[in-house]
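**Student:** Any chance you can model this:
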Amino acid sequence: MTETTARDYSETLYLPKTDFPMRAGLPKKEPEIIARWKAMDLYRRLREAAKDRDKYILHDGPPYANGNIHIGHALNKTLKDIVTRSMQMQGWDSNYVPGWDCHGLPIEWKIEEQYRARGKNKDEVPINEFRKECRDFANHWIGVQREEFRRLGIEGDWENPYLTMNFEAEAFIAGEIMKFATSGQLYRGSKPVMWSVVEKTALAEAEIEYHDYQSDQIWVKFPVVEAGGLDEKVTEELLDAAVVIWTTTPWTIPGNRAISYSSKIAYALYEVTQDDLPEDNWVQKGDRLILAEALAAGVFEQSRVQRYEHLRQVAADELAALTCAHPLREAGLGGYDFDVPLLDGDHVTDDTGTGFVHTAPGHGTDDFEIWMASRQALEARGISAAIPFTVADDGFYTKEAPGFEGAQVITHKGEKGDANRRVIEALKASGNLIGLGRLKHQYPHSWRSKKPIIFRNTPQWFVHMDKPLEGGATDTLRSRALQAIADTRFVPDSGQNRLRSMIENRPDWVLSRQRAWGVPIAVFRNEEDGRLAPGPDFSANEELIARIKAAFAEEGADAWFADGAKERFLDGLVNDPENWTQVRDILDVWFDSGSTHAFCLEQRDDLKPHRQGRGGKDYVLYLEGSDQHRGWFQSSLLESCGTRGVAPYDAVLTHGFTMDEEGRKMSKSLGNQTFPQDVIKDYGADILRLWTASVEYWEDQRIGPEILKTTVDSYRKLRNTIRWMLGSLTHFTGEEVALADMPELERLMLHRLAELDELVRKAYWEFDYKKIIHHLGTFLTVELSAFYFDVRKDALYCDPASSVRRKAALYVIDKLFNCVVVWLAPILPFTTEEAWLERKGSQEITIHLEQFPAVPQSWRDDKLAERWAKVRTVRRVVTGALEIERREKRIGSSLEAHPTVHVTDPQLLAALEGIDAAEIFITSQATITAAEAPEGAFTLPEVKGVAVVPGLAEGRKCARSWKILPEVGADPEYPDVTPRDAEALREWDAARNAA
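**Tutor:** This next block holds a predicted model:
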């Protein structure tokens, strides 16, 4: 056919065609996809597809059910979803069962706030009525959070989550604490704990945060009253002296029972020699003080003393022989006439203070431990080792603080009471105050009420960390936990050392809370002999435990607080029920969440590992924020080691906290918060998920408007590359091309898929999602869009339908699409689902039932890759030269160019042999020469041995492909196109005529 009129050749080009939009519209599209997943029951289909596989179990650490989710929740849940999706797509049965922590103070606190707003008194409400309100509150927020999590694209068993307040769960939690009771690990002790006066409960370390606080600081004399065993001269010197302490908690002075010093510190006896001290100065000439030498100058400065004499050093054995009077002995209060011994303690330093530590065993962990360690020695000296209860749960002094009963340390609003003032006045009256000031420092506060806490001695329930268990003296809860840590994989590695150090140094595990909303410590205590029921010395453990668990499973933990509960549970099991007290304390919520493995991993068929014990094929992962080393990771470890001897997990993965763009902690007051709900509304959940996978989440990450813009830009590039592949694959008929028949460029792309397959699988196993996004992002945008697709567009659009080159390219693009989209599916579930449906053309399928593609290792060709790395190096120089030509408007497109490329590097020149340089450079013509380049040729400093002299292509412009070649018009049937295009048109016309 001879063309007699100008023809529109655009209809003969195989241009990309797709309904996959360039603009994602994720905020609108994603809810439609979620509805589709619900309609097709995707969760059930995933479970059915994986039912015979080994299990990869990500056990969900329960978020707290008391408010909308925040950005930290979004990061955490997205990471979990990426884990389960990626493991499912690599051949595991990887299930996700969401859970919620429902008990505890935060919810109880909210209900109390509502009561206070209505003028209602919690103490006048029946406890189970109050507990019902707490349960209703938790249920409401579970519903809210469930939908917010689902909107993130989190796939899981949302219809059957685990809740710590489910009756069956409460029965199991009670059963777990009763295991500790029967094994003898649970005990009731008196110990200083962190106490919130505002919330009237003991707090765990995980419930504490530190804020600036201004404290009163005092320097106090303890007059020496005895120096037993020392020679007469030394005794005379020291009996006339006083030991000086410094403290920022004056209110603890009534609880003082000792002074701690360190045998590693140098101490000395000093005498004040200054004559001109004011009469009202608390230190006067002739006063003798014992101080650490390194701190003496600072103490005298605080006491407004400028002249003093160093009399002599005081040895550690001399300090050990001293006994002091309590500084309130002469205050006229009564009750402080006991002796105060000096105890050698490792916790004493000479960094601050006086080198001596005022020791109140009821108000500090170090104080308590040194007092208890010295107990026998003290009693041998006739010193009572009893620890006083000087402060009640409401912050008021008790009668065991003589002279101060009724004074208040902390008010119910968390403000300073009058205790400090009254103690300071009493010390002045006794003549033993030598310095007074204020100190602004970091002080522990409750993370809920944001109010300061105190340390106070209270009866609490503990689990022994170092009591020998079944395996003898070396088998303790601490030793079991340390061994379990050694057996566990930690990501990052530093998490192992962090948790180990916490376990090595932690005191006994305090479990009790004096609240109402939670699972009770379901034991009875005999008031005569301290026995527990259930307990190691109780004969009817099995029956009692069965009764309690059955009642809880039927009625919930409310059964414990119902009228007649004691009689109901003990009926017929004890002869003297009046001697047994029902424990009313509830368990710390960390014990609740630490027990979740017992009623989830061991009870639910969809979570239960196939193996019995550690070492099987199944795998259990715990994933939470790094703060959970002192929270859920630790409580789960201790609970499981105490009852089963091993950790409940095989691996622990941690992430950091999310900061604003400047690295500041997000807060309402700063107005720097990023809310996941806003990100989803503006951009879509896939943008938030891409951000999650792009950051080094195991460290603290940053998010904000500018960072999100960068994420959106990265997403747009990924999406456009996927869109182009979809458009090109419209023309793919499914015809395979043998590897041996493919051009090198196609074989190079298959080689890259083989490389990436190994990288992606390894990175998913190592939870290194940033590596996946980096490499796949670079592959899609740099290697595919900017290189391979750019080079192949001419062949794909213009080659004849029969062209092997075109068929091979389409075959490879199909492989590229299948691999890349499935690899990205765990991270971008919405976008990849949309693309998959567009590609497959069926609404009955889903990408999330796919497995990662099996990429043949026969595709690997390292030598080919080495060659093409050199080819692309030369191409970079040519591209740079042509960019200047375009910028200077000497050419419009690269097809107008004919570069001459001077390659004097032998290796680069050899790599170009047999390569169609014009095709790779996307020019109409190209010349490669080994000759030296003329002066002024274009070069890149980093590429030696390559120079480019741009030139213009010669010949006519092809009306179809726009290449400029001398052979345009060589086919008389198609006089305005190249012979290649003429052949394509001939096939096109024949096919159209046949149709």
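**Student:** okay, CA-based contacts and neighbour counts for the rest of this
**Tutor:** Fine.
**Student:** Quick one: the helices in the stretch 851-995 of the chain, in order.
**Tutor:** Applying DSSP state H, counting those that start in this stretch to the stretch 851-995 of the chain gives helices spanning 862-887, 906-911, 917-921, 979-994.
**Student:** among those helices, which is nearest Y270?
**Tutor:** If you check each of these against Y270 by CA to CA, helix 862-887 wins as the nearest, at 79.4 Å.
**Student:** Against which helices or strands is the closest one packed?
**Tutor:** Contacts defined by 3 or more CA pairs under 8 Å, 6 or more residues apart in numbering; DSSP states H and E place helix 862-887 against helix 744-765, helix 906-911, helix 917-921, strand 938-940, strand 943-949.
**Student:** will you turn these into a markdown table that also has distance to D981?
**Tutor:** Shown next, in a markdown table, are the helices and strands packed on helix 862-887 (distance: least, CA to CA, whole Å):
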| stretch | distance to D981 |
| --- | --- |
| helix 744-765 | 21 |
| helix 906-911 | 29 |
| helix 917-921 | 15 |
| strand 938-940 | 33 |
| strand 943-949 | 29 |
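**Student:** compare with the first, here's sequence two:
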Amino acid sequence: MTKSKPSSSPHANVRLPERLSFPDEELKTLELWQELDAFQTSLRLSKDRKPFTFYDGPPFATGLPHHGHILAGTIKDIVTRFAHQTGHYVERRFGWDCHGLPVEFEINKKLNIHTKEEVLAMGIDKYNNECRGIVQRYTKEWETTVARLGRWIDCKNDYKTMEPWYMESVWHVFATMFQKDLVYRGFKILPYSTACNTSLSNFEANQDYRDTPDPSVVVSFPVVGDESTSLLAWTTTPWTLPSNLALCVNPDLDYIKVKDLKSDKFYIVAHTRLVQVYPKVDKKGYVAGSEFEIVGAPFKGSTLVGKTYVPLFGTFADWPHAFQVLADKYVTSDGGTGIVHQAPAYGEEDYRVCLKNGVVTKTLLPDPLDDNGKFTDQVPLVQGLYVKDADDVICKDLKARDRLVSKNTFVHSYPFCYRSGTPLIYRAVPGWFVNVEKIKDKIIANNQKTHWVPAFVKEKRFHNWLVDGKDWNVSRGRFWGTPLPLWVSDDYEEVVCVGSIEELKALSGVDAITDLHREFMDEITIPSRTGRGVLRRVPEVFDCWFESGSMPYAQQHYPFENKDKFHDGFPAD
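**Tutor:** Coordinates of the predicted model:
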């Protein structure tokens, strides 16, 4: 048996202690880094290397870092350390997302504020000062956690989205889009949080879906001139029924008329959707003719187009071109009755179909709800009631008037507000939109040039999201945020988009502009160039996602400073 040769490794005879505390060893390493000022020293020594551009998206400082932040921070640290070790200069700058709904939500809880009217009564200046006071509540905790994680990033030379210089660059980004004809004002059916009094993006709405029981009702709409015959529509949102303006069928589907043997009334539904009215019809052993009789032969939905019906409520009874049957192929026989009730203020397809057929216009919609999702005096039956609380009252009223054919409970996946935990509703929201669809092909092409890890994200999840991309409502009816730099005439025919502080000074004649928040901007006016008096700023602020998305430009105060530095490092590596 031969003896093994001693190892030539310099570490071969190193003795490890019997007990080794990894946390203690980590702290020793952190102390050494601090003593050497290791991160700043590494930056100084690598200053002349080829730059590697890294963007660190800003977190909110109103909450403590959680597992998701720590995981993402670890991955970011690995990428930037590797770039440094492979011969690059890697500037790493921390940032803070200071504006938006999360901050307002915290202040509203603190001050017991529930409506916009309460904010206005308090004063936007005082409200925003409260918001300003908490946006960096946990910065020390964040810095401690980031350092303990071992991550190297510059928290001293940070950026904050509430700084006027940052906000000015956001204005520039928006003004550039405006000049390229990528911004327009309009209505969009969007997820809306009644608790937070604001619309959400589709991305935000997708963050919290829950299985939710809702009423499942079938309602009758008697045909004018043949009131014994009713068109039947199904809905899970009875609260939208007072705003009904039309019914929609599929022109190519087969429909049928039946006589209900219990009530002696006649109903019209899609031929394959009798099960919605008579649930037992598909059950084994069902006796044909026990609940209804078919009257005549099936007919196409197109034959129903133009028929008028008796409105459910008198709320909008005088609305022109309303209460008629329309046709569109979005209606299917997959569920319901094959006849869809149209409330154009509360459904994307409803709005599209009613707009196309002249029932509503882009500026005129029936919306009897206030910002809190409560009915106004336009619907006396449920005045002051929250939409979900109004469901039962409306159903009882319909039953008393013999317009409720059936009522059950339907459990489905439904979006909730990710901030307040309350059900979202879909409603027509006036706002300012970025025309994503106009540049969608370019965005998709750029995604193909992007190196994704893992690769399937590029081809699957992110690609699919881009393909389905909708125009983005970048405006929010809130207070603590970067104000939209749009000054308009009373009729909205004259619109001026301001792209910088200097431009606003020149247009308004106001020299002392040191802050861009609402309390400083809302009173500034611009003389009209078309004889329309003065232009006033629109009341909306930016979606905070637009602000954080502007970070590559705004953290450098581009184009007002650091032009060469920005161009040399854009886009990110």
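**Student:** Fetch the TM-score of the aligned pair.
**Tutor:** The TM-score (TM-score structural alignment, normalised by the length of structure 2) is 0.85; 550 aligned residues with a CA RMSD of 3.6 Å.
**Student:** Need the winner for burial among the helices of the stretch 851-995 of structure 1.
**Tutor:** For these, average neighbour numbers computed from mean count of other CA atoms under 10 Å are highest in helix 917-921, which has a mean of 20.
**Student:** before we move on, back to that, need the helices of the stretch 851-995 of structure 1 in a markdown table (columns: distance to A202 of structure 1).
**Tutor:** As requested, those are exported to a markdown table (distance: least, CA to CA, whole Å):
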| stretch | distance to A202 of structure 1 |
| --- | --- |
| helix 862-887 | 64 |
| helix 906-911 | 73 |
| helix 917-921 | 72 |
| helix 979-994 | 83 |
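**Student:** of all the ones you listed, which lies closest to P62 of structure 1?
**Tutor:** helix 862-887 (47.2 Å).
**Student:** Now do that closest one and strand 943-949, the angle between them.
**Tutor:** Helix 862-887 of structure 1 runs at 40 degrees relative to strand 943-949, counting by axes from the mean of the first three to the mean of the last three CA atoms, to 10 degrees.
**Student:** In structure 2, what stretch matches helix 862-887 of structure 1?
**Tutor:** For helix 862-887 of structure 1, there is no aligned range in structure 2, judged by TM-score structural alignment.
**Student:** Check stretch 702-713 of structure 1 too.
**Tutor:** Going by TM-score structural alignment, stretch 702-713 of structure 1 sits over no part of structure 2.
**Student:** What is the distance between that stretch and the centre of its chain?
**Tutor:** Distance of stretch 702-713 of structure 1 from its chain centroid, counting by CA atoms, centre = their mean, to the nearest Å, is 21 Å.
**Student:** how close does the most centrally placed residue in structure 1 sit to K80 of structure 1?
**Tutor:** In structure 1, the residue lying closest to the centroid (CA atoms, centre = their mean) is G625, at 1.6 Å. Note on G625 of structure 1: its distance to K80 of structure 1, by CA to CA, to the nearest Å, is 12 Å.
**Student:** P520 of structure 1 too?
**Tutor:** 31 Å.
**Student:** just A325 of structure 1 next, same as before
**Tutor:** Taking CA to CA, one finds A325 of structure 1 at 60 Å from K80 of structure 1.
**Student:** Quick one: map I339 of structure 2 onto structure 1.
**Tutor:** For I339 of structure 2, the aligned position in structure 1 is F356, judged by TM-score structural alignment.
**Student:** ugh, wrong one, D37 of structure 2
**Tutor:** Under TM-score structural alignment, D37 of structure 2 pairs with D41 in structure 1.
**Student:** Likewise for P279 of structure 2?
**Tutor:** Using TM-score structural alignment, P279 of structure 2 sits opposite E301 in structure 1.
**Student:** Give me the contacts around the host helix or strand of that match.
**Tutor:** Secondary structure from DSSP states H and E places E301 of structure 1 in helix 296-302. Contacts to helix 296-302 of structure 1, defined as CA atoms under 8 Å, 6 or more residues apart in numbering, come from residues W219, Q306, G353, T354, G435, L436.
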